[in-house]
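Engineer: Dropping a prediction and its sequence here:
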Amino acid sequence: MFTGIVQGCAEVVSVELLPGLSRLGLRLPEHMLEGLELGASVSVDGCCLSVTSMNGAIVTFDLMRATLHLTTLEKCEPGHLLNVERAARFGEDIGGHLMSGHISCRATITELDVAPNNLRIWFSVPDGFQSFILDKGYIGIDGISLTVGALREGAFCVNLIPETMARTTLADKEMGDEVNIEIDPQTQAIVETVERVLKTRSMV
């Protein structure tokens, strides 16, 4: 599990295409290396990945075809920066909200509203996911725990404070860029249950 509080940005140093998977090499920030072991879980732009090898600060992860198809990691190239977070430990503060690192879908940036000390970003989401996104609810964007600022048909926005802009890659995104979205699982479960009950009642 993760908290959605990004601990640093990791540079992509290599992308190796192998049969059925892609091997991603990242240069992790030094403060994230202590105690890191093979098999450990790391959130990379919101995707829960397992460490497959380590060579100093260079850590590699294997991405299966399903992960590449669903997430933006298929577009990684050397030099790109990605948000990273080590798995949460028992007893640590949960500053954001609990996240699994299982991406629900991609969203596309449709509007950037830049103001002093604030950035509002609007995202369009695929059909079938809008009902799970609630005003003032939690959402994970590229591994960042954020609060939904507002909704409109097929889209939602978030507001970034200077700290979030400085600690993550989200402030560097441009119009048309895609991001990884993790829907809050509790919200999804409640919405799906209500929809199922209403559908059952309508059939009676």
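Structural biologist: Great, that's in hand. Numbers count the residues shown, from 1 in each chain.
Engineer: CA only for contacts and neighbour counts going forward, please
Structural biologist: Fine.
Engineer: distance between stretch 150-168 and the chain's centre?
Structural biologist: Relative to the chain's own centre, stretch 150-168 is displaced by 13 Å; criterion: Cα atoms, centre = their mean, to the nearest Å.
Engineer: okay, pairing it with this:
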Amino acid sequence: MFTGIIQAVGTLAALTPRGGDVSLTLDAAALDLSAVQLGDSIAVNGVCLTVTARNRQQFSVDCSRETLKLTTLGQLRPGARVNLEKALTLATPLGGHLVSGHVDGLARVESREEEARATSFWLRAPDELAHYIAKKGSVTIDGVSLTVNEVEGARFRLTIIPHTLAQTIMGEYLSGTQVNLEIDVVARYLERLLQGRVTAPPSAFAGLSGSPYA
């Protein structure tokens, strides 16, 4: 799990094909890797990946074909900048919201407009994910925990303060940029719980207090 508060911006140093998938090596000099162990998780542009090698300033991760297909990581080329966050611990301040690092789909930036010192982005979500996005709710864009300001169908607006633009890759977004989108994990589980009441056989609820099937 992660918080959606980006800890550093790294750079893709190398992309190495390996048996149909790839290994990514990232320069992460601004990220404290001293306590990172092999097998630990680091979110790269919001994608939870497992550390397979590291030194003081770099770490490597493997990306399956499924990850390359469903996220923007397959579009990266050496030199590309990426958002980085280490997995949270019980001592980590939860400054954003609970983020799983499991990308639900790709959103696309439709427009960018400066509003005083802030920057407003309109993005379009995949139609099948649009109903999860609510005004004043949370979404994760390339690993960044953000509040939705406005929703119009599958379109939603984000207002980004200068600090966030400077400390993440969001300052590089232009119209047409594809980004990794993760919906709020609470919305995902709530929907499944509601579906369970409909799809599970009545025997599944036998004896549960308050169940209509008890």
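Structural biologist: Here it is on my side, so go on. None of the values given here were measured: they were computed from a predicted structure.
Engineer: Contacts only, for the closest residue to Q178 of the second structure other than its chain neighbours.
Structural biologist: Sequence neighbours aside, R108 is the residue nearest to Q178 of the second structure in space, at 4.5 Å (criterion: Cα to Cα, 6 or more residues apart in numbering). Contacts for R108 of the second structure were tallied using Cα atoms under 8 Å, 6 or more residues apart in numbering; they are 123-125, 175-179.
Engineer: what's the spacing between R108 of the second structure and D21 of the second structure?
Structural biologist: Going from R108 of the second structure to D21 of the second structure by Cα to Cα, to the nearest Å gives 25 Å.
Engineer: Could you check how far the nearest residue to S64 of the second structure once chain neighbours are set aside is from V148 of the second structure?
Structural biologist: Once flanking residues are discounted, S64 of the second structure sits nearest to D21: 5.1 Å by Cα to Cα, 6+ apart. Remark: distance between D21 of the second structure and V148 of the second structure (Cα to Cα) = 34 Å.
Engineer: Comparing the two, which residue is more hemmed in?
Structural biologist: Neighbour count, other Cα atoms under 10 Å: between D21 of the second structure and V148, V148 has more, with 18 against 15.
Engineer: surely that one meets Y132?
Structural biologist: No. Contact criterion Cα atoms under 8 Å: V148 of the second structure and Y132 do not qualify, at 11.3 Å.
Engineer: shared neighbours of these two, which are they?
Structural biologist: Counting by Cα under 8 Å, 6+ apart, nothing touches both V148 of the second structure and Y132.
Engineer: quick one: the strands in the second structure?
Structural biologist: 8-18, 21-27, 41-44, 47-54, 58-63, 81-86, 105-115, 118-124, 138-141, 144-147, 150-152, 155-160, 178-183 (DSSP state E).
Engineer: okay if I get the ones you listed as CSV plus distance to G74 of the second structure?
Structural biologist: Listed next are the strands of the second structure as CSV, based on distance: least, Cα to Cα, whole Å:
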stretch, distance to G74 of the second structure
strand 8-18, 10
strand 21-27, 9
strand 41-44, 12
strand 47-54, 12
strand 58-63, 9
strand 81-86, 13
strand 105-115, 12
strand 118-124, 20
strand 138-141, 16
strand 144-147, 19
strand 150-152, 29
strand 155-160, 24
strand 178-183, 12
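Engineer: coming back round to it: which one of the contacts of R108 of the second structure sits closest to F59 of the second structure?
Structural biologist: Among the contacts of R108 of the second structure, V179 lies closest to F59 of the second structure (Cα to Cα), at 22.5 Å.
Engineer: residues in contact with the closest one?
Structural biologist: V179 of the second structure makes contact with 71-72, 106-109, 141-142, according to Cα under 8 Å, 6+ apart.
Engineer: Residue nearest the middle of the second structure, spatially speaking?
Structural biologist: G46 (3.1 Å; Cα atoms, centre = their mean).
Engineer: Map A43 of the second structure onto the first structure.
Structural biologist: A43 of the second structure maps onto S43 in the first structure, with residues paired by TM-score structural alignment.
Engineer: number of nearby residues for that match?
Structural biologist: By other Cα under 10 Å, the residues close to S43 of the first structure number 28.
Engineer: Please list the outside residues in contact with the longest helix seen in the first structure.
Structural biologist: Under DSSP state H, the helix in the first structure containing the largest number of residues is helix 185-202. Helix 185-202 of the first structure is contacted from outside by 131-133, using Cα under 8 Å, 6+ apart.
Engineer: Mind doing that once more with 7 Å?
Structural biologist: For helix 185-202 of the first structure, contacts defined as Cα atoms under 7 Å, 6 or more residues apart in numbering pick out F132.
Engineer: what's the offset of it from the middle of its chain?
Structural biologist: 25 Å.
Engineer: and the residue nearest to Y138 of the first structure when sequence neighbours are not counted, what does it touch?
Structural biologist: Closest residue to Y138 of the first structure apart from its sequence neighbours, by Cα to Cα, 6+ apart: T147 at 4.8 Å. Contacts for T147 of the first structure (Cα under 7 Å, 6+ apart) come out as 136-139, 158.
Engineer: number of nearby residues for the closest residue to A107 of the first structure other than its chain neighbours?
Structural biologist: Leaving aside its chain neighbours, A107 of the first structure sits nearest to V125 (4.8 Å; criterion: Cα to Cα, 6+ apart). Residues within reach of V125 of the first structure, counting by other Cα under 10 Å, total 19.
Engineer: One more: L33 of the second structure?
Structural biologist: Using other Cα under 10 Å as the criterion, the residues surrounding L33 of the second structure number 16.
Engineer: No further questions, thank you.
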